[in-house]
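Asks: Next come a sequence and a model predicted from it.
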Amino acid sequence: MFSGWGLTWGGWLDNRKGEWWLLAQLILIAAHLLPPWPAPASWGLAIWPRPLFGLGVLILLAGCALAGQGFLALGSSLSPLPAPRDDNRLITEGPYRRCRHPLYQSVLVCSLGVVIALGSVLHLLLLISLALVLQGKAHREEHALLAMHPSYGQYQRNVPAIVPGVPGLDWRL
């Protein structure tokens, strides 16, 4: 499953397969481990409300479940890079029926869960930054998929990109 991704030292240096998009994504995801800022006390709260924390955890778990569905559906076509594998298949079933990038959607849902669980402006900024990075990564990926799969254009016209109805995350041709 992890072989054939095309990760090379040269690629990390010159971004030949979109490695810098992946690096930005990984940094933003890792930054979610930072503590909330500002702290709940600055909002006048001793602790963040438990119902919001619980809701955030549920949303985070839902995002993890969405990621699992996306991983399973992609199978051997899985790659962390925006450059699709040479041997990829165009997947349009399962979670790929509701959006073209369900793994990116799952990352955003997980990030939203963290924002709600922690009530952190810092994490909200991370979510917005992650949305911008994933948008750019998805655009690069789609240019390559259009070249590899003639039917991808029709798929683009009919299926939302990352989050249906959200400007910047749903572009349909």
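Replies: Here it is on my side, so go on.
Asks: hey, let's count contacts and neighbours off CA atoms from now on
Replies: Noted.
Asks: what are the ranges of the helices in the chain?
Replies: Along the chain, counting by DSSP state H, helices occupy 9-14, 19-31, 50-74, 102-118, 121-148, 152-158.
Asks: Tell me which of those helices sits most buried.
Replies: Neighbour counts (mean count of other CA atoms under 10 Å) averaged over each of those peak at helix 102-118, with a mean of 24.
Asks: Second structure follows, compare the two:
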Amino acid sequence: MSGNTHSKEDRRTAYILVGIQAVLIIGLIMFPAGTNWRATSAVSTAASALTIIAAVIGVWAAAYLGRGLTPLPLPNGSTELVTAGPYRIVRHPIYTAVFIWAIGSTLGSGNALKIGVLVLLIALFLYKSRWEERQLAASFDGYAAYMERSGRFLPFVG
């Protein structure tokens, strides 16, 4: 890694992105169950399964990051590029885990407002991941090659 000197503007952008992400995730958690649809037992089971899958992927990805896990989308100057475990398959497995959880949360809620929050969260992660990848490409010599062999959120996609 070629150092972690991040500009004040980059740090500010990182905090803003994380702040927006936190608001959206809290929104998904705090919106009450709705009456827009009734979650059948099959939908509730699927929503629960998605939550469990998301937790497994998220913990797996966090474990592989180790000391490199930070709340900000800025490379940590004391770590190396992680391309093993879930990072061998996708570049942003923690974001993938959050997507899966958010879909499960929305499906099981019966609240149409959560669909809007889910769409905003996906849009944010699309923007945030591109921004983060510019930071990673500037910090890690092999990042461009890594991008070519791994998907952004899903295997073989993006």
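Replies: It's in. Just so we're clear, the structure is a prediction, and the values are computed from it rather than from any experiment.
Asks: Tell me how they score on TM after superposing.
Replies: Overlay of the two chains. TM-score (TM-score structural alignment, normalised by the length of the second structure): 0.86; 150 aligned residues with a CA RMSD of 1.9 Å.
Asks: picking that back up, got the helices of the first structure as TSV, with distance to T92 of the first structure columns?
Replies: Shown next, in TSV, are the helices of the first structure (distance: least, CA to CA, whole Å):
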stretch	distance to T92 of the first structure
helix 9-14	29
helix 19-31	23
helix 50-74	9
helix 102-118	11
helix 121-148	12
helix 152-158	8
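Asks: between those helices, which gets nearest to A83 of the first structure?
Replies: Between A83 of the first structure and the helices of the first structure, the tightest spacing by CA to CA is seen for helix 121-148, at 5.6 Å.
Asks: tell me what that closest one is packed against?
Replies: helix 19-31, helix 102-118, helix 152-158 (3 or more CA pairs under 8 Å, 6 or more residues apart in numbering; DSSP states H and E).
Asks: quick one: it aligns where in the second structure?
Replies: Mapped onto the second structure using TM-score structural alignment, helix 121-148 of the first structure covers residues 112-139.
Asks: and what of stretch 66-86 of the first structure?
Replies: Stretch 66-86 of the first structure maps onto residues 57-77 of the second structure, going by TM-score structural alignment.
Asks: Geometric centre of the second structure: which residue is closest?
Replies: Centroid check for the second structure by CA atoms, centre = their mean gives Y95 as the closest residue, at 1.4 Å.
Asks: what's the counterpart of it in the first structure?
Replies: That one, Y95 of the second structure, aligns with Y104 by TM-score structural alignment.
Asks: swap in G27 of the second structure?
Replies: Checking TM-score structural alignment: G27 of the second structure goes with A31.
Asks: Now for the closest residue to that match other than its chain neighbours: which residues touch it?
Replies: Closest residue to A31 of the first structure apart from its sequence neighbours, by CA to CA, 6 or more residues apart in numbering: L126 at 7.5 Å. Listed by CA atoms under 8 Å, 6 or more residues apart in numbering, the contact set of L126 of the first structure reads 28, 31-32, 111.
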